[in-house]
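**Q** The amino acid sequence is not available; the structure is as follows:
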């Protein structure tokens, strides 16, 4: 059976009119979709990774369902190396419905320890955010943005002061080493700091450690005492510092003394 060209033309016209109306109404319905991003929370996971949690509420009062809602976060260092990547996917948000979800991103601080900048100096990380969805489960929409995220060093301005010696007994002296830093991180610094003392002949003459608990954004000032044999004391040498925490291990940090 042959269909007249005029009938095909009319059918095509109606199809395009329907498609245009559908697209316009689908796009227009976006005004009735509300995305609410709550206040980010920072904590620790059970395996001692830093956890960023972002509450998301999607209130779809539009005319159509929303499909394939996806939020992806990438965190990169200042050289462009990807530190972590995380995604949250919601298959369908029905019209008239509300969905609440939590977008979680974890950072293993050991991935940062190769650069002393992240432990001892405040710096910035690059944050890439990508959001995608399908209006009426058909029309894809995507958006992305790059922002800088400040990183606070847990051992900012770490300093060892001048060593002071005091008599201990006939063969040893007590060496008191002042120690200070500021915890600029968004997490508490809890762990052990170990110091090994070497004299001018590169001989290990003493070692010791202290346990530290410093809340976030709080300075620390204290000291560590070492028992040093008198025959091993020289005018100069160096100290090797090791940091042992549930979140990371770092060392040695070599600091000369004289």
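**A** Sure, I can see it. Because the structure is predicted, anything quoted here is derived from the model rather than measured.

**Q** Could you use CA atoms for every contact and neighbour count after this?
**A** Fine.

**Q** three-state assignment of residue 30?
**A** Recorded secondary structure, residue 30: helix (DSSP: H, G, I helix; E, B strand; the rest coil).

**Q** Tell me if I'm right that it and residue 64 touch.
**A** No. Between residue 30 and residue 64 there is no contact under CA atoms under 8 Å: 9.2 Å.

**Q** Determine the residues that are contacts of both of the two.
**A** residue 135 (CA atoms under 8 Å, 6 or more residues apart in numbering).

**Q** for the strand or helix carrying residue 205, the distance to its chain's centre please.
**A** Using DSSP states H and E, residue 205 maps to strand 204-214. Centre-to-centre, strand 204-214 and its host chain are 28 Å apart (CA atoms, centre = their mean, to the nearest Å).

**Q** And it, what's buried?
**A** Within strand 204-214, the residues scored as buried using 16 or more other CA atoms under 10 Å are 204-207, 209, 214.

**Q** now do stretch 238-252
**A** Neighbour count says stretch 238-252 has 238-245, 247-250 buried, by 16+ other CA under 10 Å.

**Q** How about stretch 81-97?
**A** 83, 92-95.

**Q** Same list (these) but as JSON lines, adding secondary structure.
**A** Output for the buried residues of stretch 81-97, formatted as JSON lines (three-state DSSP):
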{"residue": "83", "secondary structure": "strand"}
{"residue": "92", "secondary structure": "strand"}
{"residue": "93", "secondary structure": "strand"}
{"residue": "94", "secondary structure": "coil"}
{"residue": "95", "secondary structure": "coil"}
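
**Q** and the comparison structure, right after this:
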């Protein structure tokens, strides 16, 4: 009788396990579009919405969703998790979690994040207990596009005009596109040198550019006439300063 009981027990276990796993085909996971914003502290706030629809035969226990965000070099930036203790059969649960990371820390990794759009990667890991006793795991990758705040930054050719008997006014065209998800307020300073590395002049300007907008403007400086008359080429040193980042000097040649 013990042998028969043992056999019946294991048959029941197998049938239950198969039934529980088969029931998983009626469980649907929906990953919504990631929502990105900026906190008042200057951190990236990433919200990952997840919907679980359980039309299977059994309850789901300890549903855990973990998000890992990697940079372009596959280095982990941040991770975050959400736990739903139980999702009963017939239920639809909309949940999600926030993960935050520092814009300044990301920009300090590489100048690419200032001037180039870069694809980041978010990995979603799902863990749960089917029928409250059988562990199930799954994962999926989501691409996140980092938009550069100074995309395609460039200085145009210097434009000269008379100012007084000792100095010339030099206007330098500035152009770039703010591909970032945040508005940009930034101070741009430029130092102008001739080809022998002698400093000719210094200028600065403040820019405010809405997200996903282009900027075209002029930066003015005043250069002594004698030094300018002997200089037809050289380079600029450009520096940037904002509440989110500081960068420079970046060298751009002219002439």
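**A** That came through fine. Keep in mind the model is a prediction, meaning the values are calculated, not measured.

**Q** Give me the TM-score for these two chains.
**A** The TM-score (TM-score structural alignment, normalised by the length of structure 2) is 0.85; 252 aligned residues with a CA RMSD of 2.5 Å.

**Q** secondary structure element for residue 104 of structure 1?
**A** Per DSSP H and E: strand 98-107 holds residue 104 of structure 1.

**Q** Tell me the helices and strands packed up against that strand.
**A** strand 50-60, strand 82-93 (3 or more CA pairs under 8 Å, 6 or more residues apart in numbering; DSSP states H and E).

**Q** relative orientation of the last one and strand 50-60 in degrees?
**A** Comparing the axes of strand 82-93 of structure 1 and strand 50-60 via axes from the mean of the first three to the mean of the last three CA atoms, to 10 degrees yields an angle of 20 degrees.

**Q** quick one: strand 82-93 of structure 1 aligns where in structure 2?
**A** Taking TM-score structural alignment as the measure, structure 2 aligns residues 76-87 with strand 82-93 of structure 1.

**Q** Need the counterpart of residue 230 of structure 1 in structure 2.
**A** Residue 230 of structure 1 maps onto residue 225 in structure 2, by TM-score structural alignment.

**Q** Tell me, how many residues neighbour the closest residue to that match other than its chain neighbours?
**A** Distance criterion CA to CA, 6 or more residues apart in numbering; nearest residue to residue 225 of structure 2, sequence neighbours excluded, is residue 167 at 4.9 Å. For residue 167 of structure 2, the neighbour count with other CA atoms under 10 Å is 17.

**Q** Residue 167 of structure 2 and residue 224 touch, don't they?
**A** Yes. Under the criterion of CA under 8 Å, residue 167 of structure 2 makes contact with residue 224 at 4.4 Å.

**Q** Could you name every residue contacting both of those two?
**A** Counting by CA under 8 Å, 6+ apart, residue 167 of structure 2 and residue 224 have no common neighbour.

**Q** all helices for the stretch 1-150 of structure 1, in order.
**A** 5-28, 117-120 (DSSP state H, counting those that start in this stretch).

**Q** correct me, but residue 23 of structure 2 touches residue 54?
**A** No. In this structure, residue 23 of structure 2 is not within contact of residue 54 by CA under 8 Å, at 9.2 Å.

**Q** Look at the two and report which has more neighbours.
**A** Between residue 23 of structure 2 and residue 54, counted using other CA under 10 Å, residue 54 has the larger neighbour count: 23 against 18.

**Q** Tell me which residue of structure 1 lines up with the more buried one.
**A** Checking TM-score structural alignment: residue 54 of structure 2 goes with residue 60.

**Q** ok, now which ones touch the closest residue to that match other than its chain neighbours?
**A** In space, residue 60 of structure 1 comes closest to residue 33 once its chain neighbours are excluded; the distance is 4.6 Å by CA to CA, 6+ apart. Neighbouring residues of residue 33 of structure 1 by CA under 8 Å, 6+ apart: 58-62.

**Q** ok, of the residues you listed, which one's closest to residue 147 of structure 1?
**A** Closest approach between those and residue 147 of structure 1, by CA to CA: residue 58, at 22.8 Å.

**Q** Tell me, how many residues neighbour the closest one?
**A** 18.

**Q** Please apply the same query to residue 173 of structure 1.
**A** Neighbours around residue 173 of structure 1, by other CA under 10 Å: 19.

**Q** Next: residue 78 of structure 1.
**A** 12.

**Q** wait, it sits on residue 126?
**A** Yes. With contact defined as CA under 8 Å, residue 78 of structure 1 counts as touching residue 126 (6.9 Å).

**Q** Map residue 69 of structure 1 onto structure 2.
**A** Checking TM-score structural alignment: residue 69 of structure 1 goes with residue 63.

**Q** Just want the most central residue of structure 1.
**A** Structure 1 has residue 107 as the residue nearest its centroid, 4.8 Å off, counting by CA atoms, centre = their mean.

**Q** so who does residue 213 of structure 2 touch?
**A** Counting by CA under 8 Å, 6+ apart, the residues that residue 213 of structure 2 touches are 177-179.

**Q** in the stretch 151-255 of structure 2, which spans are helices?
**A** 225-229.

**Q** about what we covered before: please work out which residues outside the strand holding residue 205 of structure 1 touch it.
**A** 183, 188-199, 220, 224-229, 232-233.

**Q** Cheers, nothing more for now.
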